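Participant: I would like to see how this sequence folds:
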Amino acid sequence: MNTPPSKPWILGLTGGIGSGKSAAAHHFAALGVHVVDADHAARWVVEPGRPALAKIAAHFGDGVLQADGQLDRSALRALIFSDPEQRRWLEALLHPLIRDEIANNLAQAQSPYAILVSPLLIESGQYSTTQRILVIDAPQALQVQRTLLRDNTSEQQIQAILKVQASREERLLHADDVLVNDSDLKALQTEVERLHHFYLTLRGGQP
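Facilitator: Prediction:
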């Protein structure tokens, strides 16, 4: 009788805005690792026709909907970043739905380990579902510079996002591994490959 393959262990991958966590995740995926993105799960649970979107519109009003019925993220973001109580209301609604979506997606993994990418891995408590944590770290000035180049947003909004995200120090306290991404994409990919080969030697995420 064949023994069933062991269940993949879960690596939590996180980093502040503009740290390069998405680029790192893409390279892990290119190496054949099953990657689940918490941001994608968060988008999926508020798609038109899903119950969460109707509840958000009922609570905040139709101003948070676009003409086509999709969620207007920037309108919602403006409301919740200026009001911690509204942000807590939204998190209480969405976090359990996102958690279920992530768990269902991770359960489909066929690779030796799977990755949960989340900007709020530490803050949301999602790290408790992982066996190991990789933090993509970058100096804050570089995070802001990269985000300004990438997104059509203001430095003020980036600073507001940085305030909501865990501090670098807090993230690094939780980290099993740290990848400092202060160079170019090639250097990042080389580090990802090095970590990938190391992770393939682990059982359950621990040496």
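Participant: Only C-alpha atoms from now on, for both contacts and neighbour counts.
Facilitator: Will do.
Participant: Same question for the strand or helix carrying K186: list its buried residues.
Facilitator: Per DSSP states H and E, K186 falls inside helix 185-199. Using 16 or more other Cα atoms under 10 Å as the test for burial, helix 185-199 gives L188, Q189, V192, L195, H196, Y199.
Participant: okay but E123 is in contact with Q165, surely?
Facilitator: Yes: using Cα atoms under 8 Å, E123 is in contact with Q165, at 7.0 Å.
Participant: more crowded one of these two?
Facilitator: Neighbour count, other Cα atoms under 10 Å: between E123 and Q165, Q165 has more, with 20 against 15.
Participant: Let me see the contact set for that one.
Facilitator: G16, P119, L120, E123 (Cα atoms under 8 Å, 6 or more residues apart in numbering).
Participant: And for A25?
Facilitator: Residues near A25 by Cα under 8 Å, 6+ apart: L13, V35, I115, V117.
Participant: Can you redo these as a markdown table, where the extra columns are secondary structure, distance to S22 and neighbour count?
Facilitator: Converted to a markdown table, those look like this (DSSP: H, G, I helix; E, B strand; the rest coil; distance: Cα to Cα, whole Å; neighbours: other Cα atoms under 10 Å):
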| residue | secondary structure | distance to S22 | neighbour count |
| --- | --- | --- | --- |
| L13 | strand | 9 | 29 |
| V35 | strand | 11 | 24 |
| I115 | strand | 12 | 26 |
| V117 | strand | 8 | 24 |
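Participant: Here is the second sequence; please produce its structure so I can put it next to the first one:
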Amino acid sequence: MLRIGLTGGIGSGKSTVAAQLQALGAGLVDTDAIARQLTAPGGRAMPAIAEAFGTEAVAADGSLDRERMRALAFGDPTAKARLQALLHPLIGEECERQAAAHGDVPALVFDVPLLVESRRWRERVDRVLVIDTSEDTQLRRVVARSGWPADTVRAVITQQATRAERRAVADAVIHNEELGLDDLALSVQSLWQRWVSLGLR
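Facilitator: Just a heads-up that it's a prediction; the model follows:
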């Protein structure tokens, strides 16, 4: 089974590519979805988060207060590192559990926004696929879909790996700048043909 690490900056179209790979037969392990489960009401990570950051990090429903945590992380880089130190081991455990549960699939895709930043992920996958787009396009897409202020989106982009850093670890790059859904799907299908159907690098 080929293990593919899929990554890209916010607004790059990574989730769309993940869905297209699933449609071709890949299993998907989504680390963002796992993180949301861990920090939902009653999530496994919430007791440790409350202990580390106090009750102000916990929303009224018992989930992680994402807005407060985002503001804290942007203002204090050590807070972000502390949160990741709590979450990453739990995410890793759940990733491997889900990977095993997929059984016999031709490829397993790990959707990892912080693949470059975490470094450990490069050793866990056979290939890295980067979805790349300009920061202007990222900004436009995220503002349109989320309603976040532009400054908030820029702050998120700044906190993530640069485009050059992602491309430096990539085995393949899809430039999702002006591609429509059909053209993007064709790019994904071509990559699937090489990597999975033909087993080529």
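Participant: Can you calculate the TM-score here?
Facilitator: Once the chains are laid over each other, their TM-score by TM-score structural alignment, normalised by the length of the second structure reads 0.92; 198 aligned residues with a Cα RMSD of 1.5 Å.
Participant: ok, and the contacts of Q165 of the first structure in the second structure?
Facilitator: Of the contacts of Q165 of the first structure, the ones still in contact in the second structure (both residues aligned by TM-score structural alignment, their matches' Cα atoms under 8 Å) are G16, L120, E123.
Participant: tell me which of those is nearest to L173 of the first structure?
Facilitator: Closest approach between these and L173 of the first structure, by Cα to Cα: E123, at 12.7 Å.
Participant: Farthest-apart pair in the contacts of A25 of the first structure, please.
Facilitator: Maximum distance among those (Cα to Cα): 9.7 Å, for L13 and V35.
Participant: which residues do the two both contact?
Facilitator: Residues touching both L13 of the first structure and V35 (Cα under 8 Å, 6+ apart): A25, I115, L116, V117.
Participant: which residue in the second structure lines up with R168 of the first structure?
Facilitator: Matched by TM-score structural alignment, R168 of the first structure corresponds to R163 in the second structure.
Participant: try A187 of the first structure
Facilitator: Aligning on TM-score structural alignment places A187 of the first structure opposite D183 in the second structure.
Participant: try Y127 of the first structure
Facilitator: Using TM-score structural alignment, the partner of Y127 of the first structure in the second structure is R122.
Participant: Quick one: neighbours of its match, just the number.
Facilitator: R122 of the second structure: 16 neighbours (other Cα under 10 Å).
Participant: which residues touch it?
Facilitator: G5, L115, V116, V128.
Participant: The helix holding K186 of the first structure against the second structure, how far on average?
Facilitator: Aligned to the second structure and superposed, helix 185-199 of the first structure gives a mean residue distance of 1.3 Å (mean Cα distance after the TM-score superposition for the first structure).
Participant: where do the strands sit along the first structure?
Facilitator: Counting by DSSP state E, the first structure has strands at residues 9-14, 34-37, 113-117, 132-137, 177-180.
Participant: a markdown table please, covering the ones you listed and showing distance to A92 of the first structure.
Facilitator: As requested, the strands of the first structure are arranged in a markdown table below (distance: least, Cα to Cα, whole Å):
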| stretch | distance to A92 of the first structure |
| --- | --- |
| strand 9-14 | 21 |
| strand 34-37 | 20 |
| strand 113-117 | 20 |
| strand 132-137 | 24 |
| strand 177-180 | 30 |
